[in-house]
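**Student:** quick one, what's the 3D model for this:
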Amino acid sequence: MGRHTFETVLGFDIPWPYEKPVYVMSTTLKQIPKELQDKVFLVQGNLKDVLKDIHSNGHLSLYIDGGKTIQSFLKEDLIDEIIITQIPVILGEGISLFGPLDQMLKFQCISSQIFVEKVPQLHYIRSHEK
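**Tutor:** The predicted model follows:
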C-alpha cells in the first residue's frame, strides 16, 4: 500500500487489522511505528526491484492498495488481476483509480457479485489478447 493509505488505516484508531505482512511504498516515510515493526515494512525504489525483494520473502500474490500505488503498478504493467468494489457514494474528489497510462491494458471480467443488495464487486484478470 502507499503512504496515504497506510496513514488512513492508522487513523482508524483500531488495532492493526492485517494478519499478513504489509509493505508500504513511500519516498517520504522514514520509519514505521515501533508497535508495527514486525508487521509493516517500508519499501522504496524501482517497482520491479521492490517486487523481486518481496517475492524473495515468499510473498508472491500481493494485494495492491492506494490510488497512486495502483497507478504506479499499472504503468509498469505489473497487475494481473483487479477486484473493484463500488460503494454507491459519490465523493466528488479524490485520487483517480487508474490515471493516465502509456498503453491500453486489457482485462477480462471473470465474475461479479452484489453485496448487501447495493455494492457491486467486479473481478477481472489480465487479458493478453490483441
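**Student:** CA only for contacts and neighbour counts going forward, please
**Tutor:** Noted.
**Student:** what ranges does the chain have for its helices?
**Tutor:** Using DSSP state H, the helices of the chain run over residues 3-10, 47-56, 67-75.
**Student:** buried sites along the second one?
**Tutor:** Yep, that's helix 47-56 we're talking about. Residues 47, 51, 54 are the ones in helix 47-56 that count as buried (16 or more other CA atoms under 10 Å).
**Student:** here is the second sequence; please produce its structure so I can put it next to the first one:
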Amino acid sequence: MRRRIVLFVNVSLDGYFEGPDHDLSWHQVDDEVHTHFNRELARMGGFVSGRRTHELMASFWPTADQDPAADGPMAEFAGIWRAMPKTVFSRTLDHADWNTTIVREVTPETVAALTAGPGGDLSLSGAELAESFLALDLIDEFRIYVHPVVLGRGTLLFRPIDHSVPLTLTDTHRFTNGVTLLHYARGGPSPLD
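**Tutor:** Alright, predicted model coming up:
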C-alpha cells in the first residue's frame, strides 16, 4: 500500500494562496484551527514542499517553541515540524537541515519513490509545487481551508491545467472563526497505483 499525497492549503474565498508580496497576514489560524492542523499533520509520514515554503518554515519553526510568548498549539507544532521527515523539491537548493531531503524534479517516478517509502501519508504544501503535482495528477486528497476573506489579488492556488480532476467531497468542517475545511479525495485511480 503506497502513501497518499495530501494537499493541505489555506486559501481566501476568491482562491488566493497568498496576498501580494507573499502576504499571509490574512490567515485566521486561531488556537482551534492550529490544534486541528497539529492533530492532522502529526499523523503524516512526512512534509513535502517547494524551496520557498521550506525556507519560510525553516526560518521560524525550529525555535518557535523557545519563545516564551508561544502558545500551546504553536509550541506543539514546532516539535512536530522538527521531528517530521521533510522533502523539498528544488532545482537550486544545495543543502537543507532539519531532517530534509532535496529532490530536484517533480516526475511520476520521483513521487512514486516517495509514496513507496515507509510511514504515513505525505503532506504537500506550497502553491507552485501543488501546481506541478496537479499537472501530473499526483494529488490524492485536497484539504482546502477556506478563510472568510476576499483578497482580490495575490497568488492563485490553482492556475489553468490541461485536464480536469474529478473529486469526491468526503468531509466539511466549519471552525468557530469562520474558516471552513473542504476535504476532497480523487475521484478515480492515481497514475501511481
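**Student:** so what number do they get for TM-score?
**Tutor:** With the length set by TM-score structural alignment, normalised by the length of the first structure, the two chains reach a TM-score of 0.82; 125 aligned residues with a CA RMSD of 2.2 Å.
**Student:** tell me which of the helices of the first structure lies nearest to Val116 of the first structure.
**Tutor:** With CA to CA as the measure, helix 3-10 is the member of the helices of the first structure nearest Val116 of the first structure (23.5 Å).
**Student:** who's in contact with the residue nearest the centre of the second structure?
**Tutor:** Centroid-nearest residue in the second structure: Ser125, 2.5 Å away (criterion: CA atoms, centre = their mean). Shown in contact with Ser125 of the second structure (CA atoms under 8 Å, 6 or more residues apart in numbering): 7-9, 47-50, 53.
**Student:** Serialize the helices of the first structure to CSV and add fields for distance to Ser26 of the first structure.
**Tutor:** Listed next are the helices of the first structure as CSV, based on distance: least, CA to CA, whole Å:
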stretch, distance to Ser26 of the first structure
helix 3-10, 6
helix 47-56, 11
helix 67-75, 9
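**Student:** tabulate the buried residues of helix 47-56 of the first structure (JSON lines), appending distance to Ser96 of the first structure.
**Tutor:** Output for the buried residues of helix 47-56 of the first structure, formatted as JSON lines (distance: CA to CA, whole Å):
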{"residue": "Leu47", "distance to Ser96 of the first structure": "20"}
{"residue": "Leu51", "distance to Ser96 of the first structure": "23"}
{"residue": "Ile54", "distance to Ser96 of the first structure": "26"}
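**Student:** from those, which is closest to Val89 of the first structure?
**Tutor:** For those, the closest approach to Val89 of the first structure (CA to CA) belongs to Leu47, at 32.1 Å.
**Student:** touching, the closest one and Phe73? I think so.
**Tutor:** Yes: look at Leu47 of the first structure against Phe73 with CA atoms under 8 Å: they come within range, at 7.4 Å.
**Student:** quick one on the thing from earlier: looking at the buried residues of helix 47-56 of the first structure, which is nearest Leu91 of the first structure?
**Tutor:** Taking CA to CA as the measure, Leu91 of the first structure lies nearest Leu47 of the buried residues of helix 47-56 of the first structure, at 29.9 Å.
**Student:** residue in the second structure matching that closest one?
**Tutor:** Taking TM-score structural alignment, Leu47 of the first structure has Thr107 as its aligned residue in the second structure.
**Student:** kindly report the same for Pro120 of the first structure.
**Tutor:** Mapped onto the second structure by TM-score structural alignment, Pro120 of the first structure lines up with Thr180.
**Student:** quick one: that match from Val88 of the second structure, how far?
**Tutor:** 28 Å (CA to CA, to the nearest Å).
**Student:** which one of the two is surrounded by more residues?
**Tutor:** Val88 (23 against 19; other CA atoms under 10 Å).
**Student:** distance of that one from Ser125 of the second structure?
**Tutor:** Distance, Val88 of the second structure to Ser125 of the second structure, by CA to CA: 10 Å.
**Student:** who touches the match of Leu47 of the first structure in this structure?
**Tutor:** Per CA under 8 Å, 6+ apart, neighbours of Thr107 of the second structure: Leu136.
**Student:** repeat for Lys86 of the second structure
**Tutor:** 46-49, 98-101.
**Student:** and the strands in the first structure, which stretches?
**Tutor:** For the first structure, the strands defined by DSSP state E occupy 22-25, 40-43, 81-85, 107-115, 119-126.
**Student:** ok, back up a step: which one of the contacts of Ser125 of the second structure sits closest to Trp81 of the second structure?
**Tutor:** Using CA to CA, Phe47 is the member of the contacts of Ser125 of the second structure that lies nearest Trp81 of the second structure, at 8.4 Å.
**Student:** part of a strand, is the closest one?
**Tutor:** Yes: under DSSP: H, G, I helix; E, B strand; the rest coil, Phe47 of the second structure sits within a strand.
**Student:** since that was my last question, I'll sign off now.
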